[in-house]
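Q: I'd like to go over a predicted model; first the sequence, then the structure.
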Amino acid sequence: MMTRSLNITYFTALIVTLGSLAIISGAWFIELGLGIKPCHLCLIGRLPHYFGIPVAAVAVILARSGTQLRLARTLLVLAAAIFLVGTGISVYHAGVEFGVFQGPTDCTGTLSQPESVNDFLKQLDTVKIVRCDEVAMRIFGLSLAAWNAIICFGLTFIASLGAQGRR
C-alpha cells in the first residue's frame, strides 16, 4: 500500500513525465505532421524535455517501488531545475518573437560567397532559414514558445511539489 507521501511523489513524477512527453510529442507532430519546421531556438527549447523525461521517468519507477523514495524526490528536484531552465529558454525565445530580445545569429542564416549572380540566385532558392523572431504558429493567441514557457514553469512547480512529498 502506498503511503501518502509516496503517492504524491509517484503521481507528481508521473504527471511531469507524461506532461513533458505530451509537449515533445506535440512538437514532433507539428514538425513532421503539419510540416512546420522549428527554428534554432525551438530546437534548443526541446532539450529540457529530452533531459527531463528520463529523469522524471526514473523518479516514477523509484517512487512506485517505494524503496528509493528519497532518490525519487532528489530526481524530482533535478527535474524541477531542468524545467526551470526550459522556462528561461522559452521566455527568451518568446521575447525574441515579440521583439523584446535580439535573437541569435543562427536564426538569420549565412550564405557562402557566390561566384556569380546565377550562383547567388541558386543559393537563395536552396537555403531555407526558419527565423526565430517570427511566430510560426499561435494557439489561443500565444506562440508555441510562450506556451512552452508556461508549461515548463508548471512542470517545475509540480516537480517541486513532488520533491517535498506532501500536499
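A: Noted; the coordinates are in hand. Numbering: from 1, shown residues only.

Q: from now on I want contacts and neighbour counts done on CA atoms only, so please keep to that.
A: Fine.

Q: go ahead and flag the most central residue of this protein.
A: Centroid-nearest residue in the chain, with Cα atoms, centre = their mean: R46, separated by 3.7 Å.

Q: from T156, how far off is that one?
A: Computed as Cα to Cα, to the nearest Å, the R46 to T156 distance reads 15 Å.

Q: what about the helices in this protein?
A: 4-28, 40-65, 69-97, 117-126, 144-164 (DSSP state H).

Q: next, count neighbours for the closest residue to T108 other than its chain neighbours.
A: Distances taken as Cα to Cα, 6 or more residues apart in numbering put R131 closest to T108, at 6.4 Å, once the chain neighbours are dropped. By other Cα atoms under 10 Å, 21 other residues sit near R131.

Q: check A94 too.
A: 26.

Q: this is the comparison structure:
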Amino acid sequence: MTRRFLILVAASGSAALLLGALGFQYIGGLPPCDLCIWQRWPHLAAVIIGGTALALPGRLLPLLGALAALTTSGVGLFHTGVERGWWEGPTTCTSGAVSGLTPEQLMEQIMAAPLVRCDEVAWELLGLSMASWNALAALALALVWLAAARAER
C-alpha cells in the first residue's frame, strides 16, 4: 500500500472517531467528561498531521501521527481503568472559573449543567465502553501510521 493511502486511512479513522464522539454528544445527548475530551485532542492532531503529511515527504509526520494515536489510546486505556475501578481518575471532571455571577446565577448554572462522571460508563457495546473502543481503534490507527512511516523508504 502506498504512503498516501495509509495516511488517508489513518487520518480519516481519527476523523471518524472524533465525529462519532461528537455525534454521541450532540445527537445522542451524552455529554463528555474530562477524560472523554482529553481523548479527542490527539485525534484532532492526527487529522491535522495527516493533512500536512499528504503534502510533505518524510517519516516524521507519520511518526507524529502514530504518537497522537498512541496518546489517545493511552488516555482511553486510563479512562477504561477509571470506569472499571482499577484506579482513581481526576478529582474533578468538569469545572471552570466562576466570576461575575450572582449566587442565584451560579446556582442556576450548576442546576442546568449535566453531571458527567469519569467513572461511570455512559454507553457500551459488547461489554466495552466508548473509552475502551477508542483505545482499541486508536491502537489500530497507530499501526497504520507506522506502516505509512515505513512506506516512505
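A: Nice, thanks for sending it over. Worth saying up front: this structure is predicted, and the values here are computed from it rather than measured.

Q: drop the TM-score for these two in here.
A: Here the TM-score for the pair of chains, by TM-score structural alignment, normalised by the length of the second structure, is 0.85; 147 aligned residues with a Cα RMSD of 2.6 Å.

Q: and S90 of the first structure? What does it align with in the second structure?
A: Using TM-score structural alignment, the partner of S90 of the first structure in the second structure is G76.

Q: and its match, how far from P103 of the second structure?
A: Applying Cα to Cα, the value for G76 of the second structure to P103 of the second structure is 37 Å.

Q: quick revisit: give the contact list for the alignment partner in the second structure of the residue nearest to the centre of the first structure.
A: Using TM-score structural alignment, the partner of R46 of the first structure in the second structure is R40. By Cα atoms under 8 Å, 6 or more residues apart in numbering, the contact set of R40 of the second structure is L18, T72.

Q: I36 of the first structure too?
A: By Cα under 8 Å, 6+ apart, the contact set of I36 of the first structure is I30, A136.

Q: from G65 of the second structure, how far off is the counterpart of it in the second structure?
A: Aligned by TM-score structural alignment, I36 of the first structure pairs with L30 of the second structure. Here the criterion is Cα to Cα. By it, L30 of the second structure lies 28 Å from G65 of the second structure.

Q: what's in contact with stretch 11-26 of the second structure?
A: Here stretch 11-26 of the second structure makes contact (Cα under 8 Å, 6+ apart) with 30-32, 40, 43-44, 46-51, 69, 134, 138, 141.

Q: one more: stretch 69-76 of the second structure?
A: Outside stretch 69-76 of the second structure, the residues that reach it (Cα under 8 Å, 6+ apart) are 14, 35-36, 38-43, 46, 131-132, 134-139, 141-142.
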